[in-house]
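> predicted structure and sequence below. I'll ask about it afterward.
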Amino acid sequence: MIVACWNAAWHSSRSWQGKAISQRILASGAEIVCIPECQGELLEGEWHVARSETNYGYPIVPGRSKVTLWSRNGWRDIERTASRGMPGGRFVAATTATSLGAVRVIGVCVPWYAAHVSTGRRDRRPWEDHIAYLKALAPPSASSLPLIMLGDFNQAVPNRRAPAEAVSLLETALADLTVHTSGVVSGLSRPSVCHIASTRPFVAAKTIGIAAETERGPLSDHDGLIVEFDLRVPA
């Protein structure tokens, strides 16, 4: 099972950047895709979509979603709020069928450190919304289904730049998962702030990055991530 994640920086399928991102994702053969900052129907073909709530605190633009999940199969049990106190419009969870069985998928877009500081509502201090989001993003509850959590966490893993509280809260949220995109992923020259993590019995057979930089210019301000999952065989 191949899973992809790429923050598209609001590029639509009509832009050359959006077309290139779409082509690279489709070429990976992904069954599940998370696209933070998605504008419209970025992926072509027979996909099923689960989106976060429209209102994420900034002016609403038709067709924009802070988090969009795409699956080759249908979604069920869709949730758009993790818990009270989480900044809105940045979370979606749903269940889908895959080649490795049913999977619960959580898509996130953690606010960047300056969310609503000098833009938007301008009523926040640096890291305030980021920390509030992570406080509400509790460790996933026990489930009979394996879990994949992915999206834009706006922190590298490991992280030496963010405030200690933000680092600790992210570690807590990911405590029961394996982060397959920590450090510098193969194919990239820098740590990613987007991530793909999972619970058992999933293991990463391969993890690769797709650099956003091209000869024509950057496709996004984030690099793409691809993880090929397999099942851990009991000893």
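Structure received.
> please count neighbours and contacts with C-alpha atoms only from this point.
OK.
> for residue 30, which non-adjacent residue is closest in space?
residue 2 (4.5 Å; CA to CA, 6 or more residues apart in numbering).
> verify the stated contact: the one you found with residue 207.
No: Residue 2 is beyond contact range of residue 207, at 9.7 Å (criterion: CA atoms under 8 Å).
> spit out the residues that contact those two alike.
Residues touching both residue 2 and residue 207 (CA atoms under 8 Å, 6 or more residues apart in numbering): 226, 227, 228.
> picking up where we left off before, next up, the contacts around the residue nearest to residue 30.
Residue 2 neighbours (CA under 8 Å, 6+ apart): 28, 29, 30, 31, 32, 226, 227, 228, 229.
> second structure for comparison follows:
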Amino acid sequence: MPMIIACWNSERHEPQAWQWQELKRRLLEANPNVICCPECWLDYFDSSWHPIFSEHLSGQRNSQNERKIGLWSRNPWTNVDTVGSSEIPPGRFVRGTTEVEGTEIEVIGLCIPYAMSNVRVGRGGRTKWEEHRLYLQSLGELIRPSLSRPTIVLGDFNQRIPRTKWGAKQMAAMLEAALAEYRVWTEALLPGLEEPVVCHIAGSSHFALERSWGETREHLGKPLSDHDGVFAEIGIKP
């Protein structure tokens, strides 16, 4: 039976905010098996969902209930890893195994720093693309071993795939190398959207894509987030 995977960066909206309430309605309307929310809060969904999160990002102006990346499944998680590697910028990685439609799958959530991360705000002292590059340098080693089993990699990659004029050639090449052998199901322009996305869903060769689509961030002339939502309906290959 097909499974539906959803990813939407909520731009840190609090659980009671009207923007999140509409985002949540749209996410749940797709009837997903797994949801990924970069820039999320711990209590975004009710107790029928099982969540795992990245470590709290200390030293930032955010609540103790905020996380850079969260994953929710209809079933419990095992083999949870909330760090990934000491080599990547902290608080931006989470991994776990969950059962979806009778199949155990590994899900890896990423929140790759954007180009200006900690350059002028936050901790400061970084140069443009520095934290993004540091993350990508170790990403391939983190996710490559998971190719031997059904694995989904998703989250805010902070790059369009393929690269557009906005992107940096070196960063695009590093991301492509890190994702080698994973298929990105959200590349180029998705049905339902007017521009390519920077949040993505990718998977190992165990999966076959049935369809992928996007949901616009706009609602009644106002933005729900600074990101569009992305969805993929996939199945396990025979």
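It's in. Given the structure is predicted, the values throughout are model-derived calculations rather than measurements.
> which stretches in the second structure count as strands?
Using DSSP state E, the strands of the second structure run over residues 3-7, 34-41, 50-53, 66-73, 77-81, 93-100, 103-111, 151-156, 183-184, 199-203, 207-215, 218-219, 222-223, 229-236.
> just want the most central residue of the first structure.
residue 151 (0.9 Å; CA atoms, centre = their mean).
> that one maps to what in the second structure?
In the second structure, the residue paired with residue 151 of the first structure is residue 155, using TM-score structural alignment.
> same check, this time on residue 74 of the first structure
Checking TM-score structural alignment: residue 74 of the first structure goes with residue 76.
> how close does the longest helix belonging to the first structure sit to the second structure?
Scanning the first structure for the helix with the most residues, using DSSP state H, yields helix 16-27. Overlaying the second structure shows helix 16-27 of the first structure at a mean distance of 0.6 Å from the equivalent residues (mean CA distance after the TM-score superposition for the first structure).
> what lines up with residue 207 of the second structure in the first structure?
In the first structure, residue 207 of the second structure lands on residue 202 (TM-score structural alignment).
> contacting residues around its match?
Applying CA under 8 Å, 6+ apart to residue 202 of the first structure gives the contacts 146, 229, 230, 231, 232.
> need the residues you listed in TSV with neighbour count and distance to residue 157 of the first structure, can you?
Putting the contacts of residue 202 of the first structure into TSV (neighbours: other CA atoms under 10 Å; distance: CA to CA, whole Å) gives the following:
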residue	neighbour count	distance to residue 157 of the first structure
146	18	22
229	19	20
230	16	22
231	13	24
232	12	23
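> which one of the residues you listed is nearest to residue 57 of the first structure?
residue 146 (31.6 Å; CA to CA).
> find the nearest non-adjacent residue to residue 70 of the second structure, please.
For residue 70 of the second structure, the spatially nearest residue (CA to CA, 6+ apart) is residue 53, at 4.4 Å.
> thought that neighbour was touching residue 71?
Yes: when contacts are counted by CA under 8 Å, residue 53 of the second structure is listed as touching residue 71 (6.4 Å).
> what does residue 67 of the second structure align to in the first structure?
Checking TM-score structural alignment: residue 67 of the second structure goes with residue 65.
> no wait, residue 85 of the second structure
By TM-score structural alignment, residue 85 of the second structure lines up with residue 83.
> for its match, the count of nearby residues, please.
12 (other CA atoms under 10 Å).
> can you pull the contacts of it?
136, 137.
> repeat that for 6 Å
residue 136 (CA atoms under 6 Å, 6 or more residues apart in numbering).
> in the longest helix belonging to the second structure, what counts as buried?
The longest helix of the second structure (DSSP H) is helix 130-143. Of all the residues in helix 130-143 of the second structure, those buried under the rule 16 or more other CA atoms under 10 Å are 130, 131, 132, 133, 135, 136, 137, 138, 139, 140, 143.
> list just the nearest of the residues you listed to residue 117 of the second structure.
The nearest one, if we look at these relative to residue 117 of the second structure and count by CA to CA, is residue 131, at 6.5 Å.
> quick one: what's aligned to the closest one in the first structure?
Structural alignment (TM-score structural alignment) places residue 131 of the second structure against residue 129 in the first structure.
> residues near the closest residue to that match other than its chain neighbours, how many?
Nearest non-adjacent residue to residue 129 of the first structure, counting by CA to CA, 6+ apart: residue 111, 6.1 Å away. If you count neighbours by other CA under 10 Å, residue 111 of the first structure ends up with 23.
> how about residue 111 of the first structure, what's its partner in the second structure?
In the second structure, residue 111 of the first structure lands on residue 113 (TM-score structural alignment).
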